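**Q** my questions are about this predicted structure, shown below with the sequence.
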Amino acid sequence: MAVASRRRLGSLLALAVALLSLLAGPAAATGKTGQVTVFWGRNKAEGSLREACDTGTYTFVIISFLSVFGHGKTSLDLSGHPTGPIGADIKHCQSKSILVFLSIGGSGGQYSLPSAQAATDLADHLWFAYLAGHRSGVHRPFGDAELDGIDLFIDQGPPDHYDVLAARLWSYNKDFRGRTPAQLSATPRCRYPDPRLERALATGVITRINVRFYGDGYCAANWQAEWDKWTAAYPNSGVYVGLPASEQVVGYVHPKNLYYGVVPVVQKAANYGGIMIWERYADKQNNYSSYAIQWA
């Protein structure tokens, strides 16, 4: 009896350690991580998802956006990209150990979560239509390809119920061992805190945070102070420096300044995750990621 009890206790402790390491994993990163994230799906001229993954300069791709949700209807806006080939492209990227997420939200105004039930319904839709869930009668825009997770890019509307959404999505992982099919990231504005995502981040289940240090003159001037706030607030999440690849966007950092001014500062944080680039089309024009991948 005592031996059996010790074995059960050992199994429970091993499971607890595994779960804690899963949640705290990104915080172990110090110095170079080699992680470069890019948003894809914002311009048809950016090329295919497969082409993006074949550049060798991205380790993480976020498809954007599921831009309509929360009121009984969902819709993708991929800037004219046909959805047909994307499933095979997702699998191709994953075969190269590149994670692929779907981002929800964006700059449009056709989304919100008016109730907790709306959040639960959206989580279920994402699970069965895009992630590892499969249910008869549910259309999967990318076929049988299973995305690795969901990104929250909530830039419009009220902040309500995104915490319910995050918790519901994360709850699907309890039935899996050895992998996390419903991973979560968030892409907040740089001024801390971002009120639209604050409650979702407080759940503790969002393990990647891509902070947008662009599109805001204040952030361009005070990025280091804001970076320190984000990394201090979420020690168990990997925090990524979000930068634009286009010189036309406020917050652009020249590669020389990236190397000498930004990278030495951000890599001091224990939970530095890497660099996030906005977005694939601009990066294709300027090849910004070729510098980022060297120094990330």
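**A** Here it is on my side, so go on.
**Q** all contacts plus neighbour counts: C-alpha atoms, from now on.
**A** Fine.
**Q** for the helix or strand that contains Tyr281, which positions count as buried?
**A** Applying DSSP states H and E as the criterion places Tyr281 in helix 280-286. By neighbour count on 16 or more other C-alpha atoms under 10 Å, the buried set for helix 280-286 is Arg280, Tyr281, Ala282, Asp283, Lys284.
**Q** what secondary structure does Gly105 sit in?
**A** What DSSP: H, G, I helix; E, B strand; the rest coil gives for Gly105 is strand.
**Q** thinking it is in contact with Ile150, fair?
**A** No. Applying C-alpha atoms under 8 Å as the test, Gly105 and Ile150 come out as separate, 10.9 Å apart.
**Q** got another, please set it beside the one above:
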Amino acid sequence: MVYNNPSCQYDQTNVDATPLLQSLDAWTSSVPPELSIVFWGLPAAPDAAPGGGYIPPNDLISKVLPHIEETCSTHSCGGFMLWDRFHDIESNYSNQVKHWDEQSACRFVTQVSKASLGSVSTT
């Protein structure tokens, strides 16, 4: 995903996914589906992307992921990752979106997060 780049990121001020979705469509239309595997990177908290682009979990589920699901029907979707595990622990982001993930063709990358959980201190 695009963040820290105002012209093509989610606009949290106006609760508008249009710039992000237009950027996604432009990017995926320029890459032949048979040559692409799309991985998505999301900031897990506003502090993880101080330049902007954080998408609140409810907005991600209702406004962005349905569009991405359509994209996954034509391009291989490799999965999602959150930046970064520290912010994910603090915000509980992955737990807020995991129910969508369980029903989707797209998957959040969790194995690295699980492996690194023991090495992250939340105190």
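**A** The structure has been received and is ready for your questions. In this text, all values refer to a predicted model and were calculated from it rather than measured experimentally.
**Q** now the helix holding Tyr281 of the first structure: which residue numbers in the second structure?
**A** Helix 280-286 of the first structure corresponds to residues 85-91 in the second structure, going by TM-score structural alignment.
**Q** residue nearest the centroid of the second structure?
**A** With distances taken as C-alpha atoms, centre = their mean, Leu42 lies nearest the centre of the second structure, 3.6 Å away.
**Q** the counterpart of it in the first structure - nearest residue in space that isn't next to it in sequence?
**A** Using TM-score structural alignment, the partner of Leu42 of the second structure in the first structure is Leu243. Excluding the flanking residues, the one nearest Leu243 of the first structure by C-alpha to C-alpha, 6 or more residues apart in numbering is Ile277, at 5.2 Å.
**Q** what sits against the one you found?
**A** By C-alpha atoms under 8 Å, 6 or more residues apart in numbering, the residues touching Ile277 of the first structure are Val36, Thr37, Val38, Phe39, Gly242, Leu243, Pro244, Ala245, Asp283, Ser289.
**Q** helix/strand/coil for it?
**A** Assignment for Ile277 of the first structure (three-state DSSP): strand.
**Q** quick check: it vs Ala233 of the first structure, distance?
**A** Distance from Ile277 of the first structure to Ala233 of the first structure, counting by C-alpha to C-alpha, to the nearest Å: 22 Å.
**Q** next: Gly261 of the first structure.
**A** 23 Å.
**Q** report how many residues lie close to Arg6 of the first structure.
**A** Arg6 of the first structure sits with 11 neighbouring residues when counted by other C-alpha atoms under 10 Å.
**Q** how far does stretch 55-71 of the second structure stretch from start to finish?
**A** 18 Å.
**Q** residues near Ser237 of the first structure, how many?
**A** 27.
**Q** who does the helix holding Tyr281 of the first structure touch, helix- and strand-wise?
**A** Where contact means 3 or more C-alpha pairs under 8 Å, 6 or more residues apart in numbering; DSSP states H and E, helix 280-286 of the first structure is packed against strand 36-40.
**Q** residues in the second structure aligned with the strand it packs on?
**A** So strand 36-40 of the first structure sits over no part of the second structure, by TM-score structural alignment.
**Q** buried ones in that strand?
**A** In strand 36-40 of the first structure, counting by 16+ other C-alpha under 10 Å, buried: Val36, Thr37, Val38, Phe39, Trp40.
**Q** can you name the next helix or strand after the longest helix along the second structure?
**A** Secondary structure of the second structure per DSSP state H: the longest helix is helix 18-29. Of the helices and strands lying after helix 18-29 of the second structure in sequence (DSSP H and E), the nearest is strand 37-43.
**Q** contact partners of that following strand?
**A** For strand 37-43 of the second structure, using C-alpha under 8 Å, 6+ apart, the contacting residues are 1-3, 49, 53-55, 75-84.
**Q** can you do 6 Å?
**A** Met1, Ala49, Tyr54, Ser76, Cys77, Gly78, Gly79, Phe80, Met81, Leu82, Trp83 (C-alpha atoms under 6 Å, 6 or more residues apart in numbering).
**Q** name only those of the residues you listed that count as buried.
**A** Met1, Ala49, Tyr54, Ser76, Cys77, Gly78, Gly79, Phe80, Met81, Leu82.
**Q** if we ignore the residues flanking it in sequence, what's nearest the residue mapped onto the third one from the first structure?
**A** So the one you mean is Tyr54 of the second structure. Under the alignment by TM-score structural alignment, Tyr54 of the second structure pairs with Tyr252 in the first structure. In space, and not counting its chain neighbours, Tyr252 of the first structure is closest to Pro244: 5.5 Å by C-alpha to C-alpha, 6+ apart.
**Q** what count of nearby residues applies to that neighbour?
**A** With other C-alpha under 10 Å as criterion, Pro244 of the first structure counts 24.
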